[in-house]
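K.L.:
heads up, no residue letters with this:
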């Protein structure tokens, strides 16, 4: 059940089957550090915190600006209605995708926080996918089997058949768990679209990300002539 809590400066949406009570503290790394609940973090353009909450794991992510603007304005976005904000849109999209049975993480809560007169900040919490490792990290360790590439390809096709455009489809946002199931994560700025050529653009983006990591990393167990056809086999067979 999705609930909403609103005050003068803040709107929080949350799944009340997962969270009993909500407050700003849920989105504060300092609060979780005091609770000794932070199990780790990952850094990239921003820091993502892994929180152990009882027998469940959560991922807390703060939204940051990218590109040149992000160097000046790290995390403020131009004010808009809360329902159209980055975090709440991502939360609502994940709810829809979960309802369709798609392999995406379960959303826990999202926050829209006013910042000054013209801007806002945003945060989201999703559940950790047990035993899942992203394709980038796997390829740093080992070669993926033909079956694994086909499984990943089938998951992407499943997303496209549901008409979901993933704005940042890359090898960091595709995952395999320890049961061999593929997952897709990070749905910031993603949306449901009408059928079109965007699916080809999505696949091209993923291929570019694999090529880029191959060039950049000293050890990266990916070979386009061997692995990409297996991915496409899984993608095409799922249809």
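P.N.:
Ah, there it is. Owing to the predicted nature of the structure, the values given are computational and were not obtained by experimental measurement.

K.L.:
switch to C-alpha atoms for all contacts and neighbour counts from now on
P.N.:
Noted.

K.L.:
Show me where this structure has its strands.
P.N.:
Secondary structure of the chain (DSSP state E): strands at 2-6, 10-15, 38-43, 47-53, 56-62, 77-78, 107-115, 119-127, 133-134, 164-165, 174-176, 182-184, 191-192.

K.L.:
okay if I get those strands as a markdown table plus distance to residue 29?
P.N.:
What follows is the strands of the chain, written out as a markdown table (distance: least, Cα to Cα, whole Å):
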| stretch | distance to residue 29 |
| --- | --- |
| strand 2-6 | 20 |
| strand 10-15 | 17 |
| strand 38-43 | 8 |
| strand 47-53 | 7 |
| strand 56-62 | 8 |
| strand 77-78 | 21 |
| strand 107-115 | 14 |
| strand 119-127 | 11 |
| strand 133-134 | 23 |
| strand 164-165 | 30 |
| strand 174-176 | 25 |
| strand 182-184 | 25 |
| strand 191-192 | 28 |
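
K.L.:
ok, second structure coming up, stack it against the first:
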């Protein structure tokens, strides 16, 4: 069940069966640092925190692995405004839209993170936001994997097939790149980071090809940047064959 909580200038939604006693502070890294629950971090536009959550009210349940991310702007404007966005309504905030989309993906049984909670903090005409989602355990992104080893053709085909599943459900990913595709230790494929993603039911299918083109550009970018990166045109053709099936 999805619940709401408003406290001062903070508005939150959270999945109540994942958190017994929710508080606004759970959407801050400082809260988890004080509890010694931070298990790691990753750097992008900002710091993404990995959290291990233990529900004291349900000790029989295994610990949950979460990801806490603060929303930061990209590009030149991000160097000026950094993490503030113009507030035009709660449902239009980055956090609310991604939370809702992740919930939709979960109902479709698509391999993506599960939403846990989000916070929107109002500051006059602007807002800042944070998102908690489940962590894909025992997984690495494609850049990390391909920097170390090559993938079998069957895995490349599986990647293409998973992207096709999302597209068949009209799921648009705003930044489909090699960092946002994960593979776990069972060779299962997941897609993450659906910030600015959406369900596109009233658009032409050109956006689907745009997703594919963007992904290939990201592979070529890493190929030119990294000293070792196991990617070539044959790998790409195997991905396309999986997408086409």
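P.N.:
That came through, no problem. Every value quoted in this text rests on a predicted model; they were computed, and no experiment measured them.

K.L.:
how about the strands of the first structure, which one is nearest residue 228 of the first structure?
P.N.:
Closest to residue 228 of the first structure of the strands of the first structure, according to Cα to Cα: strand 174-176, at 14.3 Å.

K.L.:
Where in the second structure does that closest one fall?
P.N.:
Counting by TM-score structural alignment, strand 174-176 of the first structure pairs with residues 181-183 of the second structure.

K.L.:
what ranges do the helices span in the first structure?
P.N.:
With helices called from DSSP state H, the first structure shows them at 29-34, 67-72, 86-99, 135-141, 146-161, 198-216, 224-238.

K.L.:
Now do the contacts for the spatially most central residue of the second structure.
P.N.:
By Cα atoms, centre = their mean, the second structure has its centre lying nearest to residue 193, at 2.3 Å. Neighbour list for residue 193 of the second structure: residue 180 [criterion: Cα atoms under 8 Å, 6 or more residues apart in numbering].

K.L.:
What's the match for it in the first structure?
P.N.:
Looks like residue 193 of the second structure aligns to residue 186 there (TM-score structural alignment).

K.L.:
Also residue 104 of the second structure?
P.N.:
Under the alignment (TM-score structural alignment), residue 104 of the second structure pairs with residue 96 of the first structure.

K.L.:
quick one: that match from residue 151 of the first structure, how far?
P.N.:
Distance of residue 96 of the first structure to residue 151 of the first structure, computed by Cα to Cα, to the nearest Å: 22 Å.

K.L.:
what's the answer for residue 236 of the first structure, then?
P.N.:
In this view, residue 236 of the first structure and residue 151 of the first structure are 11 Å apart by Cα to Cα.

K.L.:
which of these two has more neighbours?
P.N.:
Each of residue 236 of the first structure and residue 151 has its neighbours counted (other Cα atoms under 10 Å); residue 151 has more, 23 against 13.

K.L.:
according to the alignment, stretch 136-144 of the second structure goes to what range in the first structure?
P.N.:
Under TM-score structural alignment, the match for stretch 136-144 of the second structure is residues 129-137.

K.L.:
Any buried residues in the matching stretch, and which?
P.N.:
129, 132, 133, 134, 135, 136 (16 or more other Cα atoms under 10 Å).

K.L.:
export those to TSV and tack on distance to residue 5 of the first structure?
P.N.:
Converted to TSV, those look like this (distance: Cα to Cα, whole Å):
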residue	distance to residue 5 of the first structure
129	26
132	31
133	33
134	33
135	36
136	37
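
K.L.:
list the contacts for residue 194 of the second structure?
P.N.:
Residue 194 of the second structure makes contact with 98, 101, 102, 173, 174, 175 under the criterion Cα under 8 Å, 6+ apart.

K.L.:
Can you measure across stretch 211-221 of the first structure, start residue to end residue?
P.N.:
Note: stretch 211-221 of the first structure ends 11 Å apart using Cα to Cα.

K.L.:
again, but for stretch 73-93 of the first structure
P.N.:
With Cα to Cα as the measure, stretch 73-93 of the first structure spans 26 Å from end to end.

K.L.:
what's the spacing between the residue nearest to the centre of the second structure and residue 100 of the second structure?
P.N.:
Residue 193 of the second structure is 13 Å from residue 100 of the second structure, where distance means Cα to Cα.

K.L.:
For residue 43 of the first structure, see how far away the counterpart of residue 85 of the second structure in the first structure is.
P.N.:
By TM-score structural alignment, residue 85 of the second structure lines up with residue 77 in the first structure. For residue 77 of the first structure, the distance to residue 43 of the first structure (Cα to Cα) stands at 21 Å.

K.L.:
if you count what's nearby, which of those two comes out ahead?
P.N.:
Neighbour totals were compared for residue 77 of the first structure and residue 43, and residue 77 leads with 19 against 8 (other Cα under 10 Å).
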